[in-house]
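# everything below, folded, please.
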Amino acid sequence: MPTVQGDTRRSILDTAQRIMARKGFSAVGINEVLTAAGVPKGSFYHFFGSKDAFGEAMIRAYFTDYLADMDRILAEPGQTSAERLTHYWQNWRETQSIDECQGKCLAVKLGAEVSDLSEAMRLALKEGTTAIVERLERTISAGVEDGSLTIDASARDTAQALYDMWLGASVMVKIHRDIGPLDTTMTVTRQLLHL
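Purely as a prediction, here's the structure:
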């Protein structure tokens, strides 16, 4: 059972994810997050030593939740590996709306920004994105084994290329204010997996 302190810490992190997914890391002050979370200012330094430590904790919490959702999608019973991957990409498309992603696109929003600001945040992003690629690689390998997809490169290279492509398309959606890049990426994904 979560503690009051654990609930408060999580509330701060969840609130920050929602705000920073819209505004970025540097544009958001701690007071804005604490006010939105309904938490007194003194509480922040009880949980986090600095804004960078807070940013690292937020990124790690984001990936913990993201990977749990991904694991759930990629383990759905009664589906082939190709169907599970397709569901994952469809979920990606649905959560990467043009104007509001409700904290679901934190890696897209903060990736380039915080990688230049903080080594700890960069490493948290690297660990999180590497874990995503590893899950994609395992599912692609399983798809080759169950015959639901075929690939022309290694499972690792295919997984990395697909993740890079989807991440880039998500950035292009923000630039163009149009969901089209994700639709194009879905088409290319199907081609790469021979679906």
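
# going by C-alpha atoms from here, please, whenever you check contacts or count neighbours.
Will do.

# isn't A120 up against E56?
Yes. At 6.2 Å, A120 counts as touching E56 under the criterion of CA atoms under 8 Å.

# so between those two, which is more surrounded?
Neighbour count, other CA atoms under 10 Å: between A120 and E56, E56 has more, with 22 against 16.

# what residues are up against the more buried one?
Contact partners of E56, counting by CA atoms under 8 Å, 6 or more residues apart in numbering, are A120, M121, A124.

# mind checking what secondary structure the second one has?
Which is M121. Judged by DSSP: H, G, I helix; E, B strand; the rest coil, the three-state class of M121 is helix.

# run a quick neighbour tally on it.
Using other CA under 10 Å, M121 has 24 other residues around it.

# could you do W89 as well?
W89 is flanked by 19 other residues according to other CA under 10 Å.

# then Y45?
Using other CA under 10 Å, Y45 has 11 other residues around it.

# for R138, give me its contacts.
Per CA under 8 Å, 6+ apart, neighbours of R138: A155.

# ok, W92 - how many residues close by?
Neighbours around W92, by other CA under 10 Å: 18.

# one more: M58?
24.

# identify the residue nearest it in space, chain neighbours excluded?
Leaving aside its sequence neighbours, M58 sits nearest to L13 (CA to CA, 6 or more residues apart in numbering; 5.4 Å).

# what about the helix or strand hosting the one you found, distance to the chain center?
If you go by DSSP states H and E, L13 is part of helix 4-23. A distance of 15 Å separates the centroid of the chain from that of helix 4-23, by CA atoms, centre = their mean, to the nearest Å.

# alongside the first, I'd like the structure of this one:
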Amino acid sequence: MSDRNATDATKKRLLDHGVALMLRNGYHGTGLAEVLAAAKVPKGSFYYYFPSKEEFGAQAVEHYIAPFIRRLSEHLAAADRGGLDALAAYFNEMIGELEANDFAGGCLLGNLMGEIGGGSASAREALKRAVDRYRDLLAKGLARAQAEGAARQDREARALADMLVDGWQGALLRMKVERSAAPLRAFVDEMLLGYCRA
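Modelled structure (predicted):
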């Protein structure tokens, strides 16, 4: 393995473990020593990969959202379903995984928005970029559903997508409190397939 590949693999391992720990313990409850130990990276090496914990948090946000963007894109690219059905399939897949994991963690974006979103400029920017990327992809699916006649056309797709982001985050918070998928299923049925449907 080249030095560059080894460096990239180590950085990815730090981010993987950092995301998992932040989902469980929050940003402030996750220490750098804990991340290094979980990733089996020598103490003192952290600053080779990240200039600060704040920058680590910002990169963890990008690292966290990437697979969700990829999966949502895959659902939207499926030729056998319309835009609204693709979005429903994506959210239902997320619900199944959250149920299988006993509702642990929720969403790192929502967790961090509440914990550090107002305090750190770099964290706020990273969170905004991640949410905007996610929202824009939802809007793409909704615009397609509008063109197909499946989604309401009296609201812009982007405005509907903003509402979906906010509704999903609220449903995730209720899920954590109630230890139930009911708020998530209500989100899909009432907001996505109810309010957004033509």
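
# am I right that the residue nearest to M58 of structure 1 is in contact with D65?
No. Judged on CA under 8 Å, L13 of structure 1 makes no contact with D65 at a distance of 11.7 Å.

# so which of these two has more stuff around it?
Set side by side, L13 of structure 1 and D65 show more neighbours around L13, with 22 against 12, by other CA under 10 Å.

# that one matches what in structure 2?
Residue correspondence to structure 2 (TM-score structural alignment): L13 of structure 1 is matched to L15.

# who's in contact with that match?
F56, Q59, A60, H63.

# farthest pair within the residues you listed?
Greatest spacing in the contacts of L15 of structure 2, by CA to CA: F56 and H63 (10.1 Å).

# distance to N31 of structure 1 added to the contacts of E56 of structure 1, as CSV?
Shown next, in CSV, are the contacts of E56 of structure 1 (distance: CA to CA, whole Å):
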residue, distance to N31 of structure 1
A120, 22
M121, 20
A124, 24
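
# of the residues you listed, which is the nearest to K104 of structure 1?
Closest approach to K104 of structure 1 among the contacts of E56 of structure 1 (CA to CA): A124, at 16.3 Å.

# correct me, but the closest one touches R60?
Yes. Judged on CA under 8 Å, A124 of structure 1 makes contact with R60 at a distance of 6.1 Å.

# which non-adjacent residue is nearest F47 of structure 1?
Of all residues not flanking F47 of structure 1 in the chain, R9 sits nearest, at 6.5 Å (CA to CA, 6+ apart).

# nope, A78 of structure 2 is what I meant
In space, and not counting its chain neighbours, A78 of structure 2 is closest to A86: 7.4 Å by CA to CA, 6+ apart.

# residue in structure 1 matching that neighbour?
In structure 1, the residue matched to A86 of structure 2 (TM-score structural alignment) is R84.

# what residues are up against the corresponding residue of structure 1 for Q59 of structure 2?
Matched by TM-score structural alignment, Q59 of structure 2 corresponds to A57 in structure 1. Contact analysis of A57 of structure 1 by CA under 8 Å, 6+ apart lists L13.

# ok, E137 of structure 1 - contacts?
Neighbouring residues of E137 of structure 1 by CA under 8 Å, 6+ apart: A155, R156, T158, A159, Q160.

# need the counterpart of the third one in structure 2.
If I follow you right, that is T158 of structure 1. In structure 2, the residue matched to T158 of structure 1 (TM-score structural alignment) is L160.

# from G114 of structure 2, how far out is its match?
22 Å (CA to CA, to the nearest Å).

# separation between the residue nearest the centre of structure 2 and G110 of structure 2?
By CA atoms, centre = their mean, structure 2 has its centre lying nearest to I65, at 4.5 Å. Per CA to CA, I65 of structure 2 is found 11 Å from G110 of structure 2.

# picking up where we left off before, gap between the residue nearest to F47 of structure 1 and K174 of structure 1?
Counting by CA to CA, the gap from R9 of structure 1 to K174 of structure 1 is 30 Å.

# what about these two, which has more around it?
Each of R9 of structure 1 and K174 has its neighbours counted (other CA under 10 Å); R9 has more, 20 against 17.

# so the more buried one versus S43 of structure 1, what's the distance?
When R9 of structure 1 is compared with S43 of structure 1 (using CA to CA), they lie 9 Å apart.

# who's in contact with the aligned partner of R179 of structure 2 in structure 1?
R179 of structure 2 maps onto R177 in structure 1 when the alignment is built from TM-score structural alignment. By CA under 8 Å, 6+ apart, the residues touching R177 of structure 1 are I98, D99.

# next: P67 of structure 2.
Neighbouring residues of P67 of structure 2 by CA under 8 Å, 6+ apart: there are none.
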